[in-house]
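Chemist: Sequence below, structure please.
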Amino acid sequence: MMNKLSEPIVVDWRFLFGAGVIMVLALWFSKKARTVTKTEVNLARQGEGIERFDSSVASRQLVRRAVSFSKFMRRITPHQVTEFVENRFKPIPEEERDTASFDLIRASVNLTVAALLISLGTSLKLPLSTTYVTFMVAMGTSLADRAWGRESAVYRITGVLTVISGWFITAFVAFTVSALVAFGLMYGGIYGVIGAILLVIIMFIQFARVHNKREKNAEMEEPGFVTNEHDLIVNCTNEIKSSVENTMKIYKGLLDGLFNEDRKGLMKLYKIADEFHGKSKRRRAYEVLPAIQRLNPESLDTAQYYVQVTDYFYEISISLRYMTESAFNFIDNNH
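Modeler: Now for the predicted structure:
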């Protein structure tokens, strides 16, 4: 039986064609595939915006080392060379920019370099992940294109490290689960097959629910792109409406939980208040300044109101989180 493994394997072309069709359809219609693409584009985008990842110790250390190395290179590099390089990175004027994450030149470089690397690895019969290669090429071109500034570098690097570590963790988990499934099929027989199928169905449904919920929350937090005063007013109005609804929901639930001594309800309410606080904090930290910078000088009064509204709701979120935490601790301690 082991000798069969050394013989060439002939596969019916219809199976290969069917597998290719399924892969193409999955890449085109899968929400998870779109999420992966969205994460890659978000980390490689040119310009400001809300960062999806927080900073970490590793990213801060890497940025410090990179800044120190950059200063050292500037000291030893002739001024003429520095000026020549700087002239190659002149940004496009504000009025000529669009809402795209990056220009067609970088997109062409991403496509060409990724295709060449994948073709080279395939010709050498190397085990590689096309998604990993495409992602790392996109990160490399964004770094070379100065898409990562000092304001966003720590968050982008954290995102890259998170994605890479996620791939390695996924590989380890897949290896472990494959071993467990193999043992189950070997010793369980038909019962092991039925159990594995049921487990796959349950996990598929559960993961789909979690992913849909995560996508729904992300869409609710996704801000509108502000380019003028009208967009700012619309965005601010939507934020006020959403924040007032969340505030009333949390406050009403807080009173009901206290009167009914609902410990589980208060714990769930505290998580909602904490998410509301995190959303308000991220908007206050990452969204306000880029939105104001894109406005005309004539819209400064509107920008001031926008800053005040954002700051007020941030303070409200702090109060709500403190109130729900105190109420939960009060009931949790059986007072």
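Chemist: Every contact and neighbour count from this point should use C-alpha atoms.
Modeler: Fine.
Chemist: so where do the helices sit in the stretch 101-250 of the chain?
Modeler: 104-123, 130-144, 153-221, 229-260 (DSSP state H, counting those that start in this stretch).
Chemist: how far off helix 130-144 does the third one point, in degrees?
Modeler: Between the axes of helix 153-221 and helix 130-144, defined by axes from the mean of the first three to the mean of the last three C-alpha atoms, to 10 degrees, the angle is 120 degrees.
Chemist: Remind me what helix 153-221 packs against, helices and strands.
Modeler: helix 31-44, helix 57-76 (3 or more C-alpha pairs under 8 Å, 6 or more residues apart in numbering; DSSP states H and E).
Chemist: Same list (the ones you listed) but as a markdown table, adding distance to Thr158 and mean neighbour count.
Modeler: Shown next, in a markdown table, are those (distance: least, C-alpha to C-alpha, whole Å; neighbours: other C-alpha atoms under 10 Å):
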| stretch | distance to Thr158 | mean neighbour count |
| --- | --- | --- |
| helix 31-44 | 10 | 16 |
| helix 57-76 | 6 | 13 |
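Chemist: please give me the structure for this one as well, since I'd like to look at both together:
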Amino acid sequence: MDNIYLLMLVALAVLAIADLVVGVSNDAVNFLNSAIGSKAISFKTIMIVASLGIFIGAVFSSGMMEVARKGIFVPGQFYFEEIMIIFMAVMITDILLLDFFNTLGMPTSTTVSIVFELLGAAVVMALIKIGANNTETWGDLGNYINTAKATEIILGILLSVVIAFTIGALVQWISRVVFTFHYEKKIKNFGALFGGVALTAIGYFIFMKGLKGTPYYGDFKELIEGNELIYILASFVFWTLFSFLFMKIFKKSILIIVIAIGTFGLALAFSGNDLVNFIGVPMAAYHSYEAWAASGEAASAFSMNILETKVPAEPILLFIAGGVMVITLWFSKKARTVADTEIGLSRQGEGHEKFQPNMLSRAVVRGSTRLSQALGLVLPTKTRENINARFEKPVVELPKHKTYELPAFDMIRASINLVVAGVLISIATSMKLPLSTTYVTFMVAMGTSLADRAWGRESAVYRVAGVINVIGGWFFTAFSAFVAAGTLAYIIYLGKGVAIAVLLLLAVLLLVRNYISHKKKRDSIVGKDGLKKTESNTVQGIIQESADNIANVVSRTNKIYSDTLRGLAKQDTSKLKKSKKGVKKLNDEIDELRDNIFYLIRDLDDKSVRGSNFYIIILGYLQDVAQSLEYISKASYKHVNNNHKALRFNQIKDLQEIDQSLEDLLAEIEVIFNNKEIQRIEGVLDKKQQLFEYVSEKIEKQIARTRTEESSPKNTTLYFSLLLETKDLVTAIMNLMEEYYMSYKKQ
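Modeler: Here you go, the predicted model:
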């Protein structure tokens, strides 16, 4: 039986490595986004700077924050057997929860997840003990759980969200009023002063947050504590002089250095302090096992008072952990997905919005707009005009194929993001307040975005919806971490070794499934199956590029239509549901092309304006095709899902004949557009009437069947609907062919 605890310890070690991977994938967003979004330095340089910060922070970390040992529960109230169940439940939950958020591309807090997992598992184990003890009641739960600490953490979360957003918005607004978007000249004049303030704040943050939790802080303690003001003034003088010399000698903006050192500082603090979120529990389990093995007592009788004492971390384990974190940073694609979410929500320009608006986001935007209008009436007109002038953005002319090179936001905002986040985390650390680095950095970034007017009338409702989704995800993290860890602790308590084996296998399967799901999602984004926005600014170019999109839509139409009829014939709801998803994806892509019309028209050559008319008409016909497919797929799915009678054999046979004719036609059209053999379209147009007559013949046959042998009104309704919508589908395709052919001949 004793061997089971050794196996559990090995499993926890493996889980710690996996947790490091999923944890870094989520938390990389904290220290990478400002540098990546501003494009102040190359991506490779950003990664090198962040890697150094992570590795140094990990190696110099104490590695054992007390939250994993006694911060949430009272160790002396539990036996070794119970502690190991708690730790195992926590680690399995943590990996699955963080990986789930990574797959969605949503940043969440590793601190909050580990805290609430420990709380959930410990509460369930305490309730089990109370239930088995005749002298204790639920009121004795406080003897097992550190309720004061848990309450303090929850309040810290709520406060950090509000304070970080407010301070970020205020500091960014003042900075933008001072420097404007045309900040290059002002930075030359006042850059040394700005660099002195920013680098002093970041330097203070590195010492107070990045190094305070390390065993080496004692070497600096006497110099820093009690002399903070002198340290800050000396740092300000040094960094101001450094900034002045840097700009004079290298002729470059000091903002580059601010962003680089800020990224290093946040990465250092992340690994030095958040490392416990990934390896703190396995380390506590290791020390618990050592103490129990040396005691010779039974696992169910050995009290865990040992966890009350502070235990130094092993340097070799910290070195390995740092290496794993750095490797993950370089190779994790999920880290890029999480980073894309925050950069997308904070970018200055327009683009594809990841989140859909909801009732709450609409209400927030509507209320904010009215408040802004009311404040505008209070301020004098001259003051409003002066402030608005400070927020005028520079016009950057770039070829369309080069727009990806534009930064999501400028270096002023990136610097403010790093400085404000660093200062807030430093203040919270010095006051010993619980804080999540994820919450602070994310909300600062959202606050600076709002102040920078990045959330205009065109994008505000989407951005606010995104922020609401992310914040909602944070509270979901706390709730689900508590419930899931508690549930797993109870399952392990009941099933012991068998339950652990099953849960570990399930965890592996879910991780693999999420990896495959995420890979498919990324491949679909960068793959060849999606519709492409036109990049050309001439009529000829638009016509040529539209051919690829038409071939793409025709190919997918062919597959969706055939799959829908096959699913209907076999009463296969899964196939019909897949067809519905395919139609939705096609519709979304066409909508995205329609959203691009404004930019297309604006960028066209003066001689090529008629190309916009062609493009709009083509998109209209593509939309008609998608709408017909949507109706056919939805009606078929609804019929089968409601368990109505299957179509009769003759009806299925007729639909299959129509499908075969349409399949041949669409295959021919696809070949024409893939090979750019546009002259062959005339032959396709000649088949329009023939196909119409074929469908009309099937309608006549069904009318006759309805009068003599048909007994199901639902079947008749569905069958007629499919035939009539097929005629509309053919009409849209033929209109598309005709429009393309006529425009091609006019070239």
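Chemist: okay, the helices of the stretch 101-250 of the first structure, which one's buried deepest?
Modeler: helix 130-144 (a mean of 17; mean count of other C-alpha atoms under 10 Å).
Chemist: still on that earlier bit, which among the helices and strands packed on helix 153-221 of the first structure is found nearest to Gln293 of the first structure?
Modeler: Nearest to Gln293 of the first structure, of all those, is helix 31-44, at 19.9 Å by C-alpha to C-alpha.
Chemist: excluding its backbone neighbours, what's nearest Thr564 of the second structure?
Modeler: Excluding the flanking residues, the one nearest Thr564 of the second structure by C-alpha to C-alpha, 6 or more residues apart in numbering is Leu576, at 5.6 Å.
Chemist: contacting residues around the one you found?
Modeler: Contacts for Leu576 of the second structure (C-alpha atoms under 8 Å, 6 or more residues apart in numbering) come out as Asp563, Thr564, Gly567, Leu568, Ser633, Ser636, Tyr637.
Chemist: quick check, nearest of those to Tyr493 of the second structure?
Modeler: Checking those one by one against Tyr493 of the second structure (C-alpha to C-alpha), the nearest turns out to be Tyr637, at 44.2 Å.
Chemist: Give me the aligned partner of that closest one over in the first structure.
Modeler: Here Tyr637 of the second structure is matched to Phe328 in the first structure, going by TM-score structural alignment.
Chemist: re earlier: can you list the buried residues in the helix or strand containing the residue nearest to Thr564 of the second structure?
Modeler: Per DSSP states H and E, Leu576 of the second structure falls inside helix 573-595. Of the residues in helix 573-595 of the second structure, 573, 575-580, 582-584, 586-587, 589-590, 592-594 count as buried by neighbour count, 16 or more other C-alpha atoms under 10 Å.
Chemist: Check stretch 228-239 of the second structure too.
Modeler: Ile232, Ser235, Phe236, Trp239.
Chemist: In the first structure, what range does that stretch match?
Modeler: Stretch 228-239 of the second structure maps onto no residues of the first structure, going by TM-score structural alignment.
Chemist: do stretch 463-474 of the second structure as well
Modeler: Against the first structure, stretch 463-474 of the second structure falls on residues 156-167 (TM-score structural alignment).
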